[in-house]
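Chemist: Prediction below, plus the sequence it came from.
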Amino acid sequence: MRPLVYEQTRFSPRVIFDAGNGVFEMEGTLMLEDNKVFFQTINRWWRIYQQSPNPQTKIVCKLNYYTLATDNFLMQWLYVLKDIPNVELIWYYNPDDWEMQEYATTYQSNYSFVKLKEEKVR
């Protein structure tokens, strides 16, 4: 399976989803004008990955900021991830950002595979 890699920009996160090396990371800011295209590509990649996943899948998500419009797309992504066996999503949030913590807590309450970690996110 080919890796999905996006370089970080001012408005989009760095994404590395590499099943062959067991690296699954999303880090940065998510303020795109068109979240739909971004997440369609991500969800398509994960649906293909679902067909033959690694024995363990650990995803690291360090989003320092995203817009309210992005929240719905993140929930759709989590919905896709829920069907992958032995998946764990480590969701980092800044300790001084109550809004991002609130979103993360909502994700965790809806999906047991989401684990929260309080740490400075750049």
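Modeler: Okay, I see it. Numbering: from 1, shown residues only.
Chemist: C-alpha only now, for contacts and for neighbours.
Modeler: Noted.
Chemist: which element follows the helix or strand that contains Asn72 toward the C-terminus?
Modeler: Taking DSSP states H and E as the criterion, Asn72 maps to helix 68-81. Downstream of helix 68-81, the first helix or strand assigned by DSSP H and E is strand 87-93.
Chemist: in that following strand, what counts as buried?
Modeler: By neighbour count with 16 or more other Cα atoms under 10 Å, strand 87-93 contains the buried residues 87-93.
Chemist: And stretch 69-76, by the same measure?
Modeler: In stretch 69-76, counting by 16+ other Cα under 10 Å, buried: 70, 73.
Chemist: Residues touching the helix holding Asn72, excluding its own?
Modeler: Residues from elsewhere that reach helix 68-81 (Cα atoms under 8 Å, 6 or more residues apart in numbering): 30-31, 35-36, 39, 42-43, 46-47, 87, 107, 111.
Chemist: Included below, for side-by-side comparison, is a second structure:
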Amino acid sequence: MICRRHVGRGAGAVVLLLAAAGCSDSAMGQLVYTTPAKRKVAIQSPAVEACHRLPGGAYSVDNYTLYDIRLYTNADCVLTPAGQDQRGQIGGESFYLATQASVAFTPGQSPWLSYYVIPGTS
């Protein structure tokens, strides 16, 4: 026999947990990247509205979070003048990566060194 009072409490706890997750200051999910040394790194639920460094740099990135991100070729999440820090590749200062999307390495690309979670895109 199931006690209805316990079932009701359990359902209420689940609703509260889901509501708290919706108001979270983190991008729920994982960001997975591959370093130039071909090492896979997973970042769990990064904070929203902050610049994050990518230790070792990132060549390919998989965005499994609920937010879009912008990748940068410098460590400070700022755009660089075209060509700088890009080994002469014009227009590669940053890259917009939508939620549940991936970007692969392109030969000659500089590694991404930081990223910013774009708030309000979930």
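Modeler: Yep, it's here. Predicted model, so just to flag it, every value in this text is computed and none were measured.
Chemist: After superposing, what score do the chains get?
Modeler: For this chain pair, the superposition-based TM-score is 0.28 by TM-score structural alignment, normalised by the length of structure 1; 58 aligned residues with a Cα RMSD of 4.4 Å.
Chemist: Looking at the contacts of helix 68-81 of structure 1, which are in strands?
Modeler: 30, 87 (DSSP state E).
Chemist: Could you pull out the helices in structure 1 for me?
Modeler: Remark: helices assigned in structure 1 by DSSP state H are 35-50, 68-81, 98-110.
Chemist: how about these in TSV, adding distance to Val5 of structure 1?
Modeler: Shown next, in TSV, are those (distance: least, Cα to Cα, whole Å):
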stretch	distance to Val5 of structure 1
helix 35-50	10
helix 68-81	16
helix 98-110	24
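Chemist: Nearest to Lys62 of structure 1, out of those helices?
Modeler: helix 98-110 (10.7 Å; Cα to Cα).
Chemist: between that closest one and strand 87-93, what angle do the directions make?
Modeler: Orientation check (axes from the mean of the first three to the mean of the last three Cα atoms, to 10 degrees): helix 98-110 of structure 1 against strand 87-93 gives 160 degrees.
Chemist: same for helix 98-110 of structure 1, what does it pack against?
Modeler: Helix 98-110 of structure 1 sits against strand 87-93, strand 114-118, with contacts defined as 3 or more Cα pairs under 8 Å, 6 or more residues apart in numbering; DSSP states H and E.
Chemist: Can you mark which positions in it are buried?
Modeler: By neighbour count with 16+ other Cα under 10 Å, helix 98-110 of structure 1 contains the buried residues 100-101, 104-105, 107-108.
Chemist: Is it possible to get JSON lines of those residues that adds distance to Cys61 of structure 1?
Modeler: JSON lines is the format used below for those (distance: Cα to Cα, whole Å):
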{"residue": "Met100", "distance to Cys61 of structure 1": "12"}
{"residue": "Gln101", "distance to Cys61 of structure 1": "13"}
{"residue": "Ala104", "distance to Cys61 of structure 1": "10"}
{"residue": "Thr105", "distance to Cys61 of structure 1": "14"}
{"residue": "Tyr107", "distance to Cys61 of structure 1": "12"}
{"residue": "Gln108", "distance to Cys61 of structure 1": "13"}
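Chemist: Just the closest of those residues to Glu118 of structure 1, please.
Modeler: Nearest to Glu118 of structure 1 among the buried residues of helix 98-110 of structure 1: Gln101, at 8.4 Å, using Cα to Cα.
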